[in-house]
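Enquirer: build me a structure from this.
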Amino acid sequence: MELGHVEVVQWLDRRFPDGRVPSNAVATAAKNGHLTVLQWLFDHHDHVYWGGDEMYCAVAHNHLEVAKFLHERTAPPPDDMFLIDEAARHGDLEMMQWLHSERGDQLTYEGVMRAVDHGLLDAVKWMRNTFPGSVVLKDVRMDNAAANGHLEMVKWLNDQHAWCTKQAMNRAAGNGHLEVVKFLHEKRSEGCTTDAMDLAAGNGYLEVVKWLYANRNEGCTAVAMADSVANEHFEVASWLRQILVAKDGAASGA
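Expert: Sure, this is the predicted structure:
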């Protein structure tokens, strides 16, 4: 089932005519998008266990045509599978639209946050317009979107009055997303902590470290030097050392 060779499935059916096809095999075919195999099984095999995880697998792996086939020919999956949330995880807007229009699937807060965290802006906009009572953007936290470097998502959420914590800038800095750091600095009041420079230094993002030093007042701790050396980011460590030497010189001359 995993490779989708319908000829092999047909051969097995001839060789073992009374054999049964378990639900996990059907789910594997759906997961891998093997529509031809599923169609053949439905049309020619009487001992297939439908109604397991095959619909979930099709949605979770972006196989819309497989999902349509299963919806039309097999029993619908339980409501608690939250299929539209799975489509939201991948930003599969066409799948989300189909699930809502054809099956009436609804959205949970987790589905919204999956799309937000992955920077899937078109999907989030569709959610907001389609589920206005469920998607309250002022309740959406943008920390993960910032940490993942999704600048356009962060900008849009900021315009929608979403919220964040200091971790937004800390983690954006730690992951080297300087443009996100700059935007948060200019447009938000949460700021950051010493973690911002510590994380950026430890991960080797010298330009981020320099920018934070020049534009923020939090500074760093001994962790910045220790982690930059431990992770072999010697250019960062050298720059930090120069700053420390300069500070010591200024202090001794005061």
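Enquirer: only C-alpha atoms from now on, for both contacts and neighbour counts.
Expert: Noted.
Enquirer: can you tell me how far the residue sitting nearest the centre point of the chain sits from Leu64?
Expert: A centroid search over the chain (C-alpha atoms, centre = their mean) returns His118, at 3.6 Å, as the residue closest to the centre. To Leu64, His118 is 20 Å away according to C-alpha to C-alpha, to the nearest Å.
Enquirer: what do you get for Ala58?
Expert: 7 Å.
Enquirer: pick out whichever of those two has more residues nearby.
Expert: Between Ala58 and Leu64, Ala58 has the larger neighbour count (other C-alpha atoms under 10 Å), namely 27 against 21.
Enquirer: I have a second one here; can you model it like the first so I can compare?
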Amino acid sequence: MTGPAPLLAMRLLFRSKAEFSSLPHVADAVSLFLDSSVDLPLHKACKTGSQTLLNRIWSSSEIFAFENKDIPENPSWTLRRYIRTDRFYRRFQLRFSLIESIRLKNVEMVRWLLDKFQGVDIDRDVLLQTMATISIEVLQIFYDYDRAGHQQVEWDEGLMAEAIFKGRQDVIWWLHQNLPNQNFDRSEALMLAVRKGDIVMAEWLIDNGGQWGPPFPGYNIGHDTAAQGRLDILKWLSEGGRLDDGAVDKAAENGHLHLVRWLMDPVLDSFETLDNLSGEAVFAIHAAAANGHVQVAKYVRDRTKALSSKEQRSSAMEGQLKRLS
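Expert: I've put the predicted structure just below:
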């Protein structure tokens, strides 16, 4: 068994002392005693970006790799004892060490970790927590190690949604091409794509297994879109029949007069009524006024008054016709 190479200072010191020339283990022991860096947790060492430091920590842990756990040869406590022997600690260290390495965009360090921790699964947090920075190259490395049986990768169902949330279209295409049979939550991904205003991605998801989830009482995806002021998305949702009551309230609450007009004018101008329009108008007026959008509140009030008077005249005419008949 070979430990880490002695520190340079120790090599120079003992080189000048002839009596220690036949006792190299003395320099090794003194060096290890003085070198506190080897007790640095591996994931913290990864933050330095130094593979030399990682090699030193790993080499220093070799003395614990084959010892009897019940009768340890070295009774001193150190975390180095566990990076080769304890499966839970190994999984913990691999997870956070990979996260640090990916954030540093250090592909060689990623490979080093996978080689040293063969047989330890790559859990979902590694991919989810690094989605903003992970490269396609690293994803491909994970995929290759997974297929070779070195590491099992937890391809979490939320990966597609997380990729959309972080704006990683390249990851979406990679997942679709390389893991076509994986059970990704395309419905959640679809909702996020709509919230982010990415119609192209939303349509692609619909064509590739994404489905609209069941609506929650009092909530519709159009509410978020109206709050954001995205007329283009509202039009797209309306064409697909995905727009329901409540959008006027959200548009008014956030001061989007152009959306309020688009939602209300076609109905009012054609003498039609929407279910709950009167009640929705009351909420819209209140929401707009409470948030300082006076112009929006006045518009909704004036337009609903106009509708009310038109409906009253229409009702009166219908009554006269009935009497005449």
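Enquirer: TM value for the aligned chains?
Expert: The TM-score (TM-score structural alignment, normalised by the length of the first structure) is 0.71; 231 aligned residues with a C-alpha RMSD of 3.5 Å.
Enquirer: still on that earlier bit, tell me, how many residues neighbour the residue nearest to the residue nearest to the centre of the first structure when sequence neighbours are not counted?
Expert: Among residues not flanking His118 of the first structure along the chain, Ala145 sits closest, at 6.4 Å (C-alpha to C-alpha, 6 or more residues apart in numbering). Other residues within reach of Ala145 of the first structure, judged by other C-alpha under 10 Å, total 27.
Enquirer: tell me where the stretch 151-300 of the second structure has helices.
Expert: Taking DSSP state H, counting those that start in this stretch as the criterion, the stretch 151-300 of the second structure contains helices spanning 159-165, 169-178, 186-195, 199-207, 221-228, 231-239, 247-253, 257-269, 277-290, 294-324.
Enquirer: right, and Ala289 of the second structure touches Ala297 too?
Expert: Yes: with contact defined as C-alpha atoms under 8 Å, Ala289 of the second structure and Ala297 form a contacting pair (5.7 Å).
Enquirer: neighbour count: those two, which is higher?
Expert: Ala297 (25 against 18).
Enquirer: number of residues surrounding the nearest residue to the more buried one once chain neighbours are set aside?
Expert: Spatially, and ignoring its direct neighbours in sequence, Ala297 of the second structure is nearest to Ile285 (4.5 Å; C-alpha to C-alpha, 6+ apart). Close neighbours of Ile285 of the second structure, defined as other C-alpha under 10 Å, add up to 23.
Enquirer: how much space separates the counterpart of Ile285 of the second structure in the first structure from Asp92 of the first structure?
Expert: Aligned counterpart of Ile285 of the second structure in the first structure: Met225 (TM-score structural alignment). Separation of Met225 of the first structure from Asp92 of the first structure (C-alpha to C-alpha): 42 Å.
Enquirer: repeat that for Met81 of the first structure.
Expert: The spacing between Met81 of the first structure and Asp92 of the first structure, counted by C-alpha to C-alpha, is 17 Å.
Enquirer: with neighbour numbers in mind, choose between the two.
Expert: Per other C-alpha under 10 Å, whichever of Met81 of the first structure and Asp92 has more neighbours is Asp92, with 22 against 13.
Enquirer: right, and the more buried one touches Ala123 too?
Expert: Yes: with contact defined as C-alpha under 8 Å, Asp92 of the first structure and Ala123 form a contacting pair (7.5 Å).
Enquirer: list the helices and strands the one helix or strand Asp146 of the second structure maps to packs on?
Expert: Using DSSP states H and E, Asp146 of the second structure falls within helix 136-148. With contacts taken as 3 or more C-alpha pairs under 8 Å, 6 or more residues apart in numbering; DSSP states H and E, helix 136-148 of the second structure sits against helix 107-116, helix 169-178.
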